[in-house]
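Q: generate a structure from the sequence data that follows.
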Amino acid sequence: MPFAVFVLGLAVFAQGTSEFMLSGLVSDIAGDLNVSIPAAGLLTSGFAVGMVVGAPLMALWSRRWARRRALLIFLGVFVAVHVVGAVTPSYGVLLASRVVGAVANAGFWAVALVTAVGMVAPEARARATSVVVGGVTVACVAGVPAGAWLGEQWGWRSAFWAVALVSVPAFFAVARAVPDGGGRGEAGEVSARDEVRVLRGAGLVLTLVTMALVQGATFCAFSYLEPLVTRVTGFGAGWVPVILALFGVGSFVGVSIAGRVGGARPRALVMAGLVALTSGWVALAVAAGSPVAVAGLVCVQGMLAFGTGTALISWVFRLAARAPTLAGAFATAAFNVGGAVGPWAGGLAIGEGFGFRSPVWVSAALMVLALAGAGAALLVVRRDGQPGGWRGAGAEADSEGVAA
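A: Okay, the predicted model is just below:
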């Protein structure tokens, strides 16, 4: 595995910390800025909206750039907006900074995914994807709990300063390690119109919808994990970083498993993951009053959510092998459609008076829809005989490739 792939994972760690850290800070932000907890939760949705809009737009805008240059520009903007977020007294400015930061993050993700996949042989693409996505899981293990701890000790603004500082060494590492070309060819060899044509395939669209629903379920529960564990489960505020770390440990294990076995048995991994995720969210909603059950289920759900999500990203790259620039962008956008809808739906359930367990029930409902979407995608791919869609990596994937 090229060292540059691990460097991309480092940069994603810094950005992933920002994306997820608000789950441990919503109460503090709400109190400091005089807004409701659902309004503070919408900062996560705002970030996700920026990711959705930014991923395809930034991928297209930067497709003629050298990959390293694009990555550095996106990471530089990301650092700047976190400084703004750390000093602003305005909820509106904070929300705007989250959206702009997300657009930059989306551009980085779109370029980073196709760069990582393009630097390795076809049989190693699932592992390269898992290394990049693994940066997010390390953020959940270390960065997000650290952000929650910083917020408890010195206020939520200190977490924003920490993200900006951690991003600086990532910036210099990308500048030093990532080659300009980033892969086995140039994205410009494929026209944007041809890529969009590939992305209109029914099997791919259904797979992207499934990804959005899975991510929606994950973010719906995760965004309101802090009030769940403190106000329903009975954990003290000091336990929030520990619970977040358990989610991160599980997610790291899930990504590692997906990177090792996802290339050989993607259908079995994803379908089993979807069923288990649905059952797990139901179990968490029912057992939310038990500290032991919550601690265990949070870890398991992190493993299932990120393992299944990583396998879904690999599927998208196989189905969209002839759309090298936009495959990563649309995968990023699909995940963040869910990331926008999930916290909104969870906040709506809380706002209607259904309590802090209700976002977990919403997560379970979204997973039922994800199962239906995955089943429909499987039928379409089998019907159309699309190469590389729901089978393991093989000669087809080698011949199709991802033109990076």
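Q: going forward, measure contacts and count neighbours with C-alpha atoms only.
A: Will do.
Q: and after whichever strand or helix holds Ala345, which helix or strand comes next?
A: Using DSSP states H and E, Ala345 sits in helix 324-351. Note on helix 324-351: by DSSP H and E, the next helix or strand toward the C-terminus is helix 358-384.
Q: packing partners of that next one?
A: helix 202-223, helix 266-286, helix 324-351 (3 or more Cα pairs under 8 Å, 6 or more residues apart in numbering; DSSP states H and E).
Q: what's the angle between it and helix 202-223?
A: 170 degrees (axes from the mean of the first three to the mean of the last three Cα atoms, to 10 degrees).
Q: how far away from the center of its chain is helix 358-384?
A: Relative to its chain's centre, helix 358-384 lies at 18 Å (Cα atoms, centre = their mean, to the nearest Å).
Q: please apply the same query to stretch 82-95.
A: Using Cα atoms, centre = their mean, the offset of stretch 82-95 from its chain centre is 23 Å.
Q: show me what it is in contact with.
A: 33, 43, 46, 97-98, 101, 157-158, 160-161, 163-164 (Cα atoms under 8 Å, 6 or more residues apart in numbering).
Q: which of the residues in the helix holding Ala345 are buried?
A: For helix 324-351, burial by neighbour count (16 or more other Cα atoms under 10 Å) applies to 324-347, 349-350.
Q: about what we covered before: can I get the helices and strands packed on helix 358-384 in CSV including distance to Val77?
A: Shown next, in CSV, are these (distance: least, Cα to Cα, whole Å):
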stretch, distance to Val77
helix 202-223, 24
helix 266-286, 35
helix 324-351, 18
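Q: ok, which of these comes nearest Gly307?
A: helix 266-286 (7.6 Å; Cα to Cα).
Q: for comparison, sequence B:
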Amino acid sequence: MPLALLALAVVAFGIGTTEFATMGLLPQIADGIGVSVPHAGNVVSAYALGVVVGAPLLTGICARVPHKRLLLLLTGLFVIGNTASAVAPDFGTLFAARFLAGLPHGALFGVGAVVASRLVAPERAARAVSKMFLGLTIANIIGVPAATALGQHLGWRAAYGAVAVIGLVAMAALAAFVPHQPRGGQSGIRHELRAMGNKQVAIGLATAVVGFGGFFAVYSYLVPMLTHVTGLSGSSTTWVLALYGVGMTLGTLIAGPLTDRALRPTMYWG
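A: Below you'll find the model as predicted:
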């Protein structure tokens, strides 16, 4: 794997860890800030809200910023959001911090995918993007179980602190290995919002809503269900979280080459 792709995968690893580790630590977070588990689940929604707001907003505002610089700025915002999450004293502050941490999520993946696709020949673009997204899926095998175990032993704040460190490592890797890529084509907030009226974009969004909505409806409360309903111990839940990650990683490894060969059949199969 080219070092630039590896740097992008590290970014995806950090995003995947912070996004999914919250679910693994929901009972600890609820106890730590003095709210119920269902109420604590709103911090998951706060992160998702940040993703929804940040993706078009930051992409539009930073339309003229070169890709490499934008990746560094967005990763810096990611570090700030997770550091704020680690020191949040109450639910309201944690809610705001998770919203802040989610803001760069969509833009990072969007810009990162463009950068990854330009690092290789056009016929290998989907494979390059899938290699970047391997960081996200590997995070669910290693990062999320590790963060969950860390949070169970040292407190949930330690998990967010560790994610902030991952973000700093990612910034260093991006600065060292990702080449400069000029911006091109029409861009801006109006352009981003106009794209929402495109039928293909709308179908893609609807597909994502169904797929991710179904996934997170279960995953967000997976640990409370495993411990309170099925009777698993807290330490055993890390293996179930890792199993989810194995499935995601295998799917990504398979989908990349298949997408390069046959886009529509791969989408239908997925």
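Q: check which helices and strands the helix holding Ala345 of the first structure sits against.
A: Using 3+ Cα pairs under 8 Å, 6+ apart, helix 324-351 of the first structure sits against helix 37-61, helix 91-118, helix 192-199, helix 202-223, helix 291-319, helix 358-384.
Q: pipe these into TSV and attach mean neighbour count per row.
A: As requested, those are exported to TSV (neighbours: other Cα atoms under 10 Å):
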stretch	mean neighbour count
helix 37-61	24
helix 91-118	26
helix 192-199	15
helix 202-223	27
helix 291-319	24
helix 358-384	20
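Q: would you format the ones you listed as JSON lines with distance to Thr17 of the first structure included?
A: Formatted as JSON lines, these follow (distance: least, Cα to Cα, whole Å):
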{"stretch": "helix 37-61", "distance to Thr17 of the first structure": "12"}
{"stretch": "helix 91-118", "distance to Thr17 of the first structure": "11"}
{"stretch": "helix 192-199", "distance to Thr17 of the first structure": "30"}
{"stretch": "helix 202-223", "distance to Thr17 of the first structure": "13"}
{"stretch": "helix 291-319", "distance to Thr17 of the first structure": "15"}
{"stretch": "helix 358-384", "distance to Thr17 of the first structure": "22"}
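Q: quick one: closest of these to Ala142 of the first structure.
A: So among those, helix 291-319 is nearest, using Cα to Cα, at 14.0 Å.
Q: which part of the second structure lines up with the closest one?
A: Per TM-score structural alignment, helix 291-319 of the first structure has no counterpart in the second structure.
Q: now do that helix against helix 358-384, angle only.
A: Using the same axes, to 10 degrees: helix 291-319 of the first structure against helix 358-384 is 30 degrees.
Q: between the helices and strands packed on helix 324-351 of the first structure, which gets nearest to Gly24 of the first structure?
A: helix 202-223 (8.2 Å).
Q: how far apart are that closest one and its match in the second structure?
A: By mean Cα distance after the TM-score superposition for the first structure, the fitted helix 202-223 of the first structure averages 1.2 Å away from its aligned residues in the second structure.
Q: could you pull up the residues touching the most centrally placed residue in the first structure?
A: Against the mean C-alpha coordinate of the first structure, by Cα atoms, centre = their mean, the closest residue is Phe335 at 6.1 Å. Contact analysis of Phe335 of the first structure by Cα under 8 Å, 6+ apart lists 208, 211-216.
Q: rerun that using 6 Å as the cut-off
A: Contact analysis of Phe335 of the first structure by Cα atoms under 6 Å, 6 or more residues apart in numbering lists 211-212, 215.
Q: closest to Gly309 of the first structure among those?
A: Among the contacts of Phe335 of the first structure, and counting by Cα to Cα, the member closest to Gly309 of the first structure is Met211, at 6.8 Å.
Q: what number of residues lie near Glu189 of the first structure?
A: 10 (other Cα atoms under 10 Å).
Q: return the residues in contact with the closest residue in space to the residue nearest to the centre of the first structure that isn't next to it in sequence.
A: Computed as Cα to Cα, 6 or more residues apart in numbering, the closest residue to Phe335 of the first structure that is not its neighbour in sequence is Ala212, at 4.7 Å. Counting by Cα under 6 Å, 6+ apart, Ala212 of the first structure touches 334-335, 337-338.
Q: Val282 of the first structure too?
A: Here Val282 of the first structure is in contact with Ala364 (Cα under 6 Å, 6+ apart).
Q: just Phe306 of the first structure next, same as before
A: Here Phe306 of the first structure is in contact with 251, 254-255 (Cα under 6 Å, 6+ apart).
Q: which of the three states applies to Arg183 of the second structure?
A: On the three-state scheme (DSSP: H, G, I helix; E, B strand; the rest coil), Arg183 of the second structure is labelled coil.
Q: which residue lines up with it in the first structure?
A: Using TM-score structural alignment, Arg183 of the second structure pairs with Glu186 in the first structure.
Q: give me the distance between its match and Phe108 of the first structure.
A: 17 Å (Cα to Cα, to the nearest Å).
Q: again with Ala370 of the first structure
A: Ala370 of the first structure is 27 Å from Phe108 of the first structure, by Cα to Cα.
Q: if I look at His67 of the second structure, how far off is Ala113 of the second structure?
A: 11 Å.
Q: also Leu193 of the second structure?
A: From Leu193 of the second structure to Ala113 of the second structure the distance is 20 Å (Cα to Cα).
Q: now Gly213 of the second structure
A: 22 Å.
Q: and if you look at Val223 of the second structure?
A: 31 Å.
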